[in-house]
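S.K.: based on what follows, work out the 3D shape:
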Amino acid sequence: MLKKTLLLLLLFFFAITNAQKTRGKAELSEAKINLDEGWKFHFGNSANSEKDFNYGNKLLFHKSNVFEATIVSPKFVDSTWTKVDVPHDWVVELPFVKSATHEMDSHGYKPVGGLYPETSIGWYRKRFSIDKKDEGKRFEIQFDGVYRNAAIWVNGFYVGTNFSGYVGKSYDITDYMNFESGNVIVVRVDATQSEGWFYEGAGIYRHVWLNIRNNVHIPEDGVFVHSTVNGKNASVTIETEVENKNLTSSKGTIYSYVTDRNGKQIAKTSEQNFTLSVNGKTTVKQKIALNNATLWSLENPYLYKVVSVIKQNNQIVDKKKVNFGIKTVRFDANEGFFLNGKHIKIQGTNNHQDHAGIGSALPDFMQYYRIKLLKEMGSNAYRTSHNAPTPELLDACDSLGMLVLDEQRLLNSSPEYIDQFQRLLRRDRNHASVFLWSIGNEEQNIQGNEYGKRIAQSLLAIQKELDPTRTSTYAADMGNDFKGVNEVIPIRGFNYRQFAVADYHRDHPNQPLLGTEMGSTVTTRGIYEKDSIRAYVPDQDITAPWWASKAEDWWKLAAENKYWLGGFVWTGFDYRGEPTPYKWPNINSHFGILDVCGFPKNIYYYYKSWWTNEDILHISPHWNWPDKIGKPIDVWVNTNADDVELFLNGKSLGKKVMPRNSHLQWQVTYEPGTLEAIAYKKGKKLTTKVETTGQASKVIVSPDKTVMLADGKDGTVINVSFQDANGKEIPDANNKIYFSISGDAKIIGVGNGDPSSHEADKCGDGMWQRSAFSGKCQVIIQAGKTPGIIKLEAKANGLVSASTTIQIK
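M.R.: Modelled structure (predicted):
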């Protein structure tokens, strides 16, 4: 177990470090310049035009360029605006507001949406300069994700509006560039309408880039790499788009080469000629044979690189680097799922994209942190419910070995949503981790009728056109129903309805079946009694909503029937919004296997017992119950051992055989001391215990990593716990922690996993603090750009403080 954990940590460190180094090189060779830093931000107002910088009163669209003193003009004075860097989520910084409206509880009781005009419009401004030597090249502004309905101006010229809050968009701004006095980007973000029924945040919450290209170039997402495998060899097909933006026809050559993961060139195509008319485009297909190819797998997520190169007059004018993996995927209606010919049960989780302390604006390192936690649990697949993910999430899954079910936001074939789907497919189809597409989720009004069928057919045709190497599913909350979308979808997806799967397989034996949403046990970490006042539910697999199931109810069916491809639990992490089964004061969900900070709940050990081959033995609850002496305590043991014997203060409470894909329970009369479990797994002895502790005596800080890159973007998660005077961890401590930091780094968020906590995630006064919940809390820090040593200190009244040092280099 220790060896496997160390290997995973090494893989995690290699992946994120290599990804950051690769990204830096790509920015240089492909002129991809990051524009995240140095933005100005100010709220507008959706109900009062004067408070919205006269957006509704001024004529911003009657001329091509507006140089009068409007909000979009480069002359507009924004010196009093708030300085921010993106990714930025303004909603996570807002206070919680009690409201009876469904929209508010779905979005975590944050004041955003149509009822809150003062905090639902955000304006961003960014100044940047371009060297005059680059005049004559093509310039493109790329937004990876803005939530939502983002209108964009450059130097007073309107360039476009991206309706989607999840799929990024790029705009050619060549005609509007100023090489003398600098440039100004203005973005108006309108979050008055929501796209989901969960916390979505608001703002420019993903990266922004400036792409500089030659007039003859490879457009964004213009390289598509796919492969076929024959024994130990692979045939790699590289489809490269070339575009001519010169005012005359242009000629050139294109070639591609493949490197190994370390950048060593191992194969190359010949140069192929092309001729393009004005505004002409072509796609050049080239093949490369790789002998003894290394396949991308969950255990060895090996990534090759393709570099496509355009030459004119024997000079390189553009090149594009793409990571890719070589693998085979097969879905069998009777035998299940196969990766590289090996049968694998899909052990997946659904997840929204927010995290404690930082909302939806996750720095890149947080994507790797979260995927690492899921892999440690034994999960091998991630569904991006219910929207296009940030590209860095897919980078993390590519690098760490996590399959991805990549999902379209809406089952709709209008031009807007077709455009969104096309952008999603083109952007993500090179990612090795993506093994399946989803064309939508739970469209109850149309999924079972002819509307749904026809829309599904239209989306499936687009998927096959842009990515014929994969197939699709749809997340249907339907039972044994073969109508609408289910008639045409290649992989039948089940949201819950787990007991209908067997009947559906009997009636439709040739259609593979996947649990797209399963489980949904609601639990609160460290709480063992229902508490309707504080909105807590017990931390065991005993409570699920009427439409869902407990973990054991679905996983036994999936694990023991080959025709199940597997499934995705709702959810891996708790998320803000959609509180269930309570409303206020509860501000986030209870569905997670881990809480919003990533701290494991007890159900984590159930899944880890049956999703890994590690030796798992876990007792719950803790053993601090001074008010229950002489009263019965319901004790659970999660393990994959063969049998377990439980002891209280050395006295045996009986031995029990461990049923596969289940758990064990004892009723134990409480007395302080030590509750110990001794188990045997194939003759190997396993032990674990929980003990009664004293009061908290000192603070303990545990950084996820102790070395960060001095790039202004890297960071780390530091988890906080407590010990008593004897060094025992305190499971029920709730002390308030005060954080301070020295050196070139900053705190960007705090959390504790309490689903009813109304403490601030962002401490605007700079006095960073958070109360512990069930013995834990968390602080997230981000590095600056100066190499050196930083120090984080955590203090609590009456306790020995703790500190940790982290190197920035």
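
S.K.: drop to CA atoms for contacts and neighbour counts, all remaining ones
M.R.: Fine.

S.K.: mind naming the longest strand for the protein?
M.R.: When the chain is parsed with DSSP state E, its longest strand is strand 233-244.

S.K.: neighbouring contacts of it?
M.R.: Applying CA atoms under 8 Å, 6 or more residues apart in numbering, the external contacts of strand 233-244 come out as 215-219, 222-229, 250, 256, 276-293, 308, 326.

S.K.: also stretch 23-35?
M.R.: By CA under 8 Å, 6+ apart, stretch 23-35 touches 207-213, 318-321.

S.K.: mind listing what's buried in it?
M.R.: Buried residues in stretch 23-35, counted by 16 or more other CA atoms under 10 Å: 26-27, 31-33, 35.

S.K.: closest to Ala361 out of these?
M.R.: Nearest to Ala361 out of these is Leu35 (CA to CA; 15.2 Å).

S.K.: quick revisit: pull the distance from the longest strand of the chain to the chain's centre.
M.R.: For strand 233-244, the separation from the chain centroid amounts to 29 Å (computed by CA atoms, centre = their mean, to the nearest Å).

S.K.: and if you look at stretch 560-575?
M.R.: Computed by CA atoms, centre = their mean, the chain-centroid distance of stretch 560-575 equals 17 Å.

S.K.: same check, this time on stretch 158-170
M.R.: 20 Å.

S.K.: endpoint to endpoint, that stretch covers what distance?
M.R.: 14 Å (CA to CA, to the nearest Å).

S.K.: now do it: everything it contacts.
M.R.: 61, 64-65, 140-153, 171, 173, 195, 387-390, 420, 423-424.

S.K.: of those, grab the buried ones for ChimeraX.
M.R.: The buried residues among these can be selected in ChimeraX (16+ other CA under 10 Å) with this line:
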select :65,140,141,142,143,144,145,146,147,148,149,150,151,152,153,171,173,195,387,388,389,390,420,423,424
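
S.K.: the structure of the following sequence is requested for comparison with the preceding one:
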Amino acid sequence: MHSAVIDRWAFRLGDERGASAKGFDDAAWRRVRVPHDWSVEQPFAEEHSSGTGYLPGGIGWYRAHVPFTAAPGQHVRLVFHGVYRDAEVWVNGYHLGARPSGFARFSFDLTEIASYAPDDDLVIAVRVSRLETADSRWFNGTGLNRRVELEVHEPVHLREHGTVVTTERADVAEAVVRVVQRIANDTDAAVVVAVRHELRSLSTDRSHAFEAEVTVPARTEAIAVAVVTIADPELWTDTDPRLHRLTSTLSWTTDGAAQRAEYTEIVGIRTIRFDPDHGFSVNGERRVLRGVCLHDDGGPFGTAVPADVWLRRLLTLREMGANAVRMAHNPHSPELYALCDVLGLFVIDEAFDEWENPKNKWWQGHNVYPPKHDGPAREFPEWHERDLTAMVEAHRNHPSVIAWSIGNEVDYPNDPYAHPLFQESVGNNDAGKPAAERVYDPNRPDIRRLTTIAKRLGAIVRAADPTRPVTLAAAFPELSSRTGLLDDLDLVGYNYREARYAEDHARFPDKPFVGSETSHRYVDWLAVVRNEWVAGQFLWTGVDFLGETTLWPNHGSRAGLLTIAGFPKPGYHLRRSWWAEEPVAHVVLRPAGEDGDLREGRAVRGWNGRDPLQVLAFANGDEVELRWGDERIPLERDEEHGWWSAVATPRAEPLVLEIRRDGRTVARDEVRTAGPAERVEATAWRAPEHVASAVRAAGLPLDELLQVEVRLVDGAGEPAGDDRLVAVAVEGGELLGIESGDLADPTPYPSTERRTRDGRLIVFVRPAGSTAITLRAEGLDEVLIRDDSARFAG
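M.R.: Below is the predicted model:
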């Protein structure tokens, strides 16, 4: 099988009569590289929906001319890994069909069309339509925002998603792996297909060979099953994610001539279990899921996020101690799952945010009435089975995926479902709602309907993959648990309902529980630590994201532990002191008396005045000592927030936090007074070589983007206490975007300048040959960066 990525396209924003025709002249159209999101190329504007980040949608066309030569009988397939949204596709002028979902992987069989002109280009035309920007509760972008591929197969080939790899049992001594394949025969004669598998470790190069054989009748398909027993297996876990490459070689004879086809799949050997009394385990060893929820945008990239950018984010979260991700609230890009495989991040994969009936879509500020009600509910009745099956089939060979979520907060009270059991219903996000929106209304859909749908969705999932549990993220189990919504689930997910864990564990003793979405409070983490039967928690969120915002000019959510630029917030370091195994010492300063969310506030590292400061010490050691110069500052343990704190008057000397174990210093943090910015420092972020090598070995090519982290420093090299406008110029490469993390800054993403936030921003550049990047900050000397350097300063 040969697969080619189609990444060069002609693009036009706006509708175009006749653009589907093969001979249409697109020479004047703009050339773009796919994945591509046109929404983030446009200005932010208050006229658009707050829920989707005050960015526009519209109609756009893409056209690609693909040189192509097909041998007689070859099977040709065009694959889209997701288009947001309402895509219509033509090839050589033939209308192949449409896909309303913005997240589903879909494909078209081009075998017949390609045979009409076997030595001619394939001309692919795609029309994308997103006329209503209030079509989601968060930003999803617009366009060909995921990879597009052209696959060419032999006449005898694997069906799409035709390989299923499962680990029947595994421990350190022995593992049993089963490979089931659906083999199609497009010829007019039956063939005997011999299948030879090689399972090769990407870590040690150890390999295991095993075989199968099957007769495939003409113009139909058959199932080939092979099982291998492996001694001393290299298992995939979160702490040591060993991956294997499965190479399957199909051999057969046609008219006396030997034929073959080869397929590869990256897999992991592992077993998982959710136990109602002992939580989650992998390969028989208990793990606590220390998870974060993620939306799939990346600041200036919109939802067309390069793997390099996700790698930087995920590694930063991994260093915090995270070992799990919930894909909120839709299937994500294929690169993200592959990275989770490599990095050892467990994944809860999620299909839908709404089912038959639409949720409220806030378009003029969060919880500002009236809402709008466009969105994916309109295609759910017709498309839910195909979309859900597509998610499971596409991702079931990823060892990182541990559960299938069929919905997020579909039971949110009065949004839109209700029931007379609760005459008044208050959800976790109801601040500011009119009273009429919180009382029972018999004209709303009955919540019992959700139980019927959940059973249907669960059956669809289990038909495609019976090895992982079916779950959903329940918002109002006070009601939905009494109307049957949880009954068919294999794993119960609760959003912000830790207070119900004990009661509902007793009510459903055969059900495992997980905090599918939780706040960042210490008490919510203790609800996991103190209850072995709770599998873990997934924080809302790991990274800030576009959309789901308040009033203009705010255009994103600050719920993350990382800013949208990928920089850690103070709450990141606090979480690290709870989750990380290694010793942690980190100091945060803020004005005395301030008591705000560490994800929202602008807590500082340095100081420049004499007013008393609150000192927050994040530490996980046995002995914690804080000193300001020679003076020891007494610390008090705050059990409500999970940190140590003190109030002190600043002085010129450094503030030092030390963690000791057995009398030995094991972690240390030092903060110095902050002065005005005097120069710019820039560091080109690169993944550790062993990580980059593992990513490439898993078949995921990195774009090798330059991700240049920029910060303003004072004369002593300490982070500066002010912000400046930074202009960026690139020679010999392409400036892809600048991000500061300030979600109240409506500077358009295509701009070549942006103001820092907390003295920092990041610049994304695609290098080409010899690339030079010039940074000019107001009142400071410019900095010149070349792509062959690792650190730059001016």
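
S.K.: what's the TM-score here?
M.R.: These two chains, once laid on top of each other, score a TM-score of 0.84 by TM-score structural alignment, normalised by the length of structure 2; 701 aligned residues with a CA RMSD of 2.4 Å.

S.K.: inside strands: which ones of the contacts of stretch 23-35 of structure 1?
M.R.: When DSSP E is applied, the contacts of stretch 23-35 of structure 1 are split such that 208-213, 318-321 fall in strands.

S.K.: picking up where we left off before, which residues in structure 2 does the longest strand of structure 1 match up with?
M.R.: The alignment of strand 233-244 of structure 1 onto structure 2 (TM-score structural alignment) spans residues 174-185.

S.K.: how big's the offset between that stretch and structure 1?
M.R.: Its matched residues in structure 1 lie on average 0.9 Å from stretch 174-185 of structure 2 after superposition (mean CA distance after the TM-score superposition for structure 1).

S.K.: need the three-state assignment for Leu411 of structure 1.
M.R.: The assignment at Leu411 of structure 1 comes out as coil when based on DSSP: H, G, I helix; E, B strand; the rest coil.

S.K.: is it true that it touches Glu443?
M.R.: Yes: using CA atoms under 8 Å, Leu411 of structure 1 is in contact with Glu443, at 7.0 Å.

S.K.: so which of the two has more stuff around it?
M.R.: Taking other CA atoms under 10 Å, Leu411 of structure 1 and Glu443 do not tie; Leu411 has more neighbours (23 against 17).

S.K.: quick revisit: in the longest strand of structure 1, which residues are buried?
M.R.: Of all the residues in strand 233-244 of structure 1, those buried under the rule 16+ other CA under 10 Å are 234-244.

S.K.: try stretch 284-299 of structure 1
M.R.: Quick answer for stretch 284-299 of structure 1 (16+ other CA under 10 Å): 284-290, 293-298.

S.K.: in strands only, show me those residues.
M.R.: Among the buried residues of stretch 284-299 of structure 1, the members falling in strands (DSSP E) are 284-290.

S.K.: reformat those as CSV; add distance to Tyr604 of structure 1.
M.R.: Formatted as CSV, these follow (distance: CA to CA, whole Å):
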residue, distance to Tyr604 of structure 1
Val284, 48
Lys285, 46
Gln286, 46
Lys287, 45
Ile288, 44
Ala289, 43
Leu290, 41
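
S.K.: looking at the residues you listed, which one is closest to Leu460 of structure 1?
M.R.: Lys285 (23.3 Å).

S.K.: sorry, back to before: let's see which of the contacts of stretch 158-170 of structure 1 end up in strands.
M.R.: 140-143, 150-153, 171.

S.K.: let me know the closest of those to Tyr304 of structure 1.
M.R.: Gln142 (25.2 Å).

S.K.: what residues does that closest one make contact with?
M.R.: 168-171, 208-211.

S.K.: of those residues - the most surrounded one?
M.R.: Highest neighbour count within the contacts of Gln142 of structure 1, by other CA under 10 Å: Gly168, with 25 neighbours.

S.K.: that residue pairs with which position in structure 2?
M.R.: Match for Gly168 of structure 1 (TM-score structural alignment): Arg105.

S.K.: roughly how far apart are its match and Ala585 of structure 2?
M.R.: Applying CA to CA, the value for Arg105 of structure 2 to Ala585 of structure 2 is 44 Å.

S.K.: next one: Asp524 of structure 2
M.R.: Relative to Ala585 of structure 2, and taking CA to CA, Asp524 of structure 2 is found at 22 Å.

S.K.: who's more crowded, the two?
M.R.: The residue with more neighbours, out of Asp524 of structure 2 and Ala585, is Ala585; 23 against 18, by other CA under 10 Å.
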